[in-house]
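Colleague: Sequence isn't available, so here's the structure alone:
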């Protein structure tokens, strides 16, 4: 791939997906797009870039974006955000929403579904407390391919071993050959939609909790600000945003601010920082069932 072709590709990815591909990632582009060329019967990378320049195939651009998108994820990734969700955010939202008994959660960049299904497992453990509540988990991703995998809920032994407590495996999965499929019940708790975080998201509505974790790390600062400013209106008053451990809003956006009491939790700029709600939820049994570390 020539310098000019790589520069064109970097600009295309930035505009279409927000992905800021650094100059040292040419090898990655050549590897992933080489596979794409073979799949689509394109002679080589030069021909691929030429086709992109002239827009000869309307589906090609999207295929390139999908090929270059990183879809690294695992069940209960990093543990702490799920503990914050269970121990801090859920009690807040259950108290705030007691009147209408509904709860909406958005997993942005849901990839192959492990994050959304981890949330569903936590909520399933709280089923007696949530009886009569309308719960909606919406998972979105730019990639239709990974969403298809998420809908199937079928995972390899390697994927299962990465973060999933054994009791959750036995309760919510059944084996199919050398793979494991998540239960129909949990799949039914998650609604999956294709969505680009750089595009307007008003059609998704507002949410009590937004997980947008390990996404901003792939964007440059202006794109990070654009994404955060787009997420802010999607948060309900007192709603919470959870980012990845290496991500922050500080110095990037003023529409989202860190929670003063809970590290790793972010709020809309105009929200009053919520106090932990004393609902008397059976958190210790939930900790034991879900298998999250303190």
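Modeller: Noted; the coordinates are in hand. Quick caveat, the model's predicted, so the values are computed rather than measured.
Colleague: okay, CA-based contacts and neighbour counts for the rest of this
Modeller: Noted.
Colleague: Please, where are all the strands along the stretch 51-200 of the chain?
Modeller: 102-108, 134-141, 154-156, 173-176, 179-182, 190-194 (DSSP state E, counting those that start in this stretch).
Colleague: Identify each buried residue in the fourth one, please.
Modeller: I take that to be strand 173-176. residue 173 (16 or more other CA atoms under 10 Å).
Colleague: For residue 173, see how far away residue 246 is.
Modeller: Distance, residue 246 to residue 173, by CA to CA, to the nearest Å: 31 Å.
Colleague: Helices along the stretch 51-200 of the chain, start to end?
Modeller: Taking DSSP state H, counting those that start in this stretch as the test, the helices found in the stretch 51-200 of the chain are 60-68, 80-84, 90-96, 114-125, 144-152, 157-161, 166-172, 184-189.
Colleague: Comparison target, given below:
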């Protein structure tokens, strides 16, 4: 692959997904796109690039973006965010929303569904405390292939062994051949839809809780700041944002700030508040 082709693909992927590919990621680009080129009938990666440059093939463009998407996820990943939500955030939100009895949660990089289904299981276990409440869980992702798997709720033995306690496997899953399918009542609780984080968030509405974990890692600083600013505007004033353990908002604008006591939790900056010197 020539430098010109590499530069074109980096620009193409960045413009459509936000993924920032540095020169040391050249191997990743080649390893993911060469198999795609072969399955699409292109003899070389260069031929695939020429097809992209010609334009007019939206299916190929989406396939390239999906090939570059990282769908690493598992049930109850890192545990702490789910414990914090259950033990610290939910009691406060239930009190604050007692009048409307309504909550909205957004998983902004839902991948194949493990994160939103983990939330659905957690909420189901809250039992009577949520009786009569309307709780919407929205799971979005740029990858339509990942979302198809999420909607089906079918997982391999390896996938259900990653982070899922055995008691929850027994309670919420049914074995289907050599796979496990999550219970219909939990599949019905999660709405999956394709969404690109580069696009306008406002049509999605306001959320009480947003999980946007381990996705900002793949973006450059300017895009991280832009996404955080827009997330801050979509979260209710008393809502919260969960980022990944390796992610931070330091140096990335003023729309959100660290929760004063809860690690890994961020809240919209109070309107009119200024950053400390």
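Modeller: Nice, thanks for sending it over. None of these values were measured; they are calculated from a predicted model.
Colleague: Quick check: TM-score for this pair?
Modeller: TM-score of the superposed chains, computed with TM-score structural alignment, normalised by the length of the second structure, equals 0.96; 273 aligned residues with a CA RMSD of 1.3 Å.
Colleague: circling back: TSV please, covering the helices of the stretch 51-200 of the first structure and showing distance to residue 255 of the first structure and mean neighbour count.
Modeller: TSV is the format used below for the helices of the stretch 51-200 of the first structure (distance: least, CA to CA, whole Å; neighbours: other CA atoms under 10 Å):
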stretch	distance to residue 255 of the first structure	mean neighbour count
helix 60-68	28	18
helix 80-84	21	19
helix 90-96	21	20
helix 114-125	25	21
helix 144-152	29	17
helix 157-161	36	14
helix 166-172	37	14
helix 184-189	30	15
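Colleague: closest one to residue 227 of the first structure among those helices?
Modeller: helix 60-68 (17.4 Å; CA to CA).
Colleague: mean shift of the closest one relative to the second structure?
Modeller: Compared with the second structure after the fit, helix 60-68 of the first structure shows a mean deviation of 0.9 Å (mean CA distance after the TM-score superposition for the first structure).
Colleague: other SSEs contacting that helix?
Modeller: helix 3-17, helix 26-40 (3 or more CA pairs under 8 Å, 6 or more residues apart in numbering; DSSP states H and E).
Colleague: can you tell me which of those comes nearest to residue 85 of the first structure?
Modeller: Here helix 3-17 is closest among those (CA to CA), at 28.0 Å.
Colleague: related to what we said a few turns ago, closest to residue 159 of the first structure out of the helices and strands packed on helix 60-68 of the first structure?
Modeller: Closest among those, using CA to CA: helix 26-40, at 21.1 Å.
Colleague: once aligned to the second structure, how far is the closest one on average?
Modeller: Mean deviation for helix 26-40 of the first structure: 1.4 Å (mean CA distance after the TM-score superposition for the first structure).
Colleague: tilt between that helix and helix 60-68?
Modeller: 130 degrees (axes from the mean of the first three to the mean of the last three CA atoms, to 10 degrees).
Colleague: Hey, what's the angle from helix 26-40 of the first structure to helix 3-17? Just curious.
Modeller: 80 degrees.
Colleague: Residue 266 of the second structure in helix, strand or coil?
Modeller: Here residue 266 of the second structure is strand, with the state taken from DSSP: H, G, I helix; E, B strand; the rest coil.
Colleague: If we ignore the residues flanking it in sequence, what's nearest it?
Modeller: residue 258 (4.4 Å; CA to CA, 6 or more residues apart in numbering).
Colleague: Next up, the contacts around the counterpart of that neighbour in the first structure.
Modeller: Counting by TM-score structural alignment, residue 258 of the second structure corresponds to residue 258 in the first structure. Each residue near residue 258 of the first structure by CA atoms under 8 Å, 6 or more residues apart in numbering is listed here: 249, 250, 264, 265, 266, 267.
Colleague: Tell me how far the spatially most distant residue from the centre of the first structure lies from residue 225 of the first structure.
Modeller: Within the first structure, residue 43 marks the point farthest from the mean C-alpha position, 34.5 Å out by CA atoms, centre = their mean. Using CA to CA, residue 43 of the first structure is found at 38 Å from residue 225 of the first structure.
Colleague: The helices of the stretch 51-200 of the first structure: which one's closest to residue 5 of the first structure?
Modeller: Here helix 60-68 is closest among the helices of the stretch 51-200 of the first structure (CA to CA), at 13.6 Å.
Colleague: Tell me which residues are up against that closest one.
Modeller: Applying CA under 8 Å, 6+ apart, the set of residues contacting helix 60-68 of the first structure is 13, 16-17, 29, 32-33, 36, 52, 55, 142-145.
Colleague: In the second structure, which residues correspond to it?
Modeller: Going by TM-score structural alignment, helix 60-68 of the first structure sits over residues 60-68 in the second structure.
Colleague: can you tell me which residues contact residue 46 of the first structure?
Modeller: With CA under 8 Å, 6+ apart, residue 46 of the first structure has these contacts: 1, 5.
Colleague: on that earlier part again, of all the helices and strands packed on helix 60-68 of the first structure, which one comes closest to residue 136 of the first structure?
Modeller: helix 3-17 (26.2 Å).
Colleague: Can you give me the buried ones in the closest one?
Modeller: With burial defined by 16+ other CA under 10 Å, the residues of helix 3-17 of the first structure counted as buried are 6, 9, 10, 12, 13, 14, 17.
Colleague: Repeat that for stretch 246-255 of the second structure.
Modeller: 248, 249, 252, 254, 255.
Colleague: In space, what's closest to the third one - neighbours in sequence excluded?
Modeller: Read that as residue 252 of the second structure. Using CA to CA, 6+ apart, the nearest residue to residue 252 of the second structure is residue 225, at 4.6 Å.
Colleague: Can you tell me how far the one you found is from residue 217 of the second structure?
Modeller: If you go by CA to CA, the gap between residue 225 of the second structure and residue 217 of the second structure works out to 12 Å.
Colleague: give the contact list for the most centrally placed residue in the second structure.
Modeller: Computing the C-alpha centroid of the second structure and ranking residues by CA atoms, centre = their mean puts residue 109 first, at 1.0 Å. The contact partners of residue 109 of the second structure, by CA under 8 Å, 6+ apart, come to 139, 140, 141, 142, 211, 212, 213, 215.
Colleague: re earlier: output the helices and strands packed on helix 60-68 of the first structure as a markdown table; include the columns distance to residue 129 of the first structure.
Modeller: As requested, those are exported to a markdown table (distance: least, CA to CA, whole Å):
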| stretch | distance to residue 129 of the first structure |
| --- | --- |
| helix 3-17 | 40 |
| helix 26-40 | 46 |
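Colleague: Compare the ones you listed and give me the one nearest residue 133 of the first structure.
Modeller: helix 3-17 (35.5 Å).
Colleague: The first structure: which residue goes with residue 153 of the second structure?
Modeller: Using TM-score structural alignment, the partner of residue 153 of the second structure in the first structure is residue 153.
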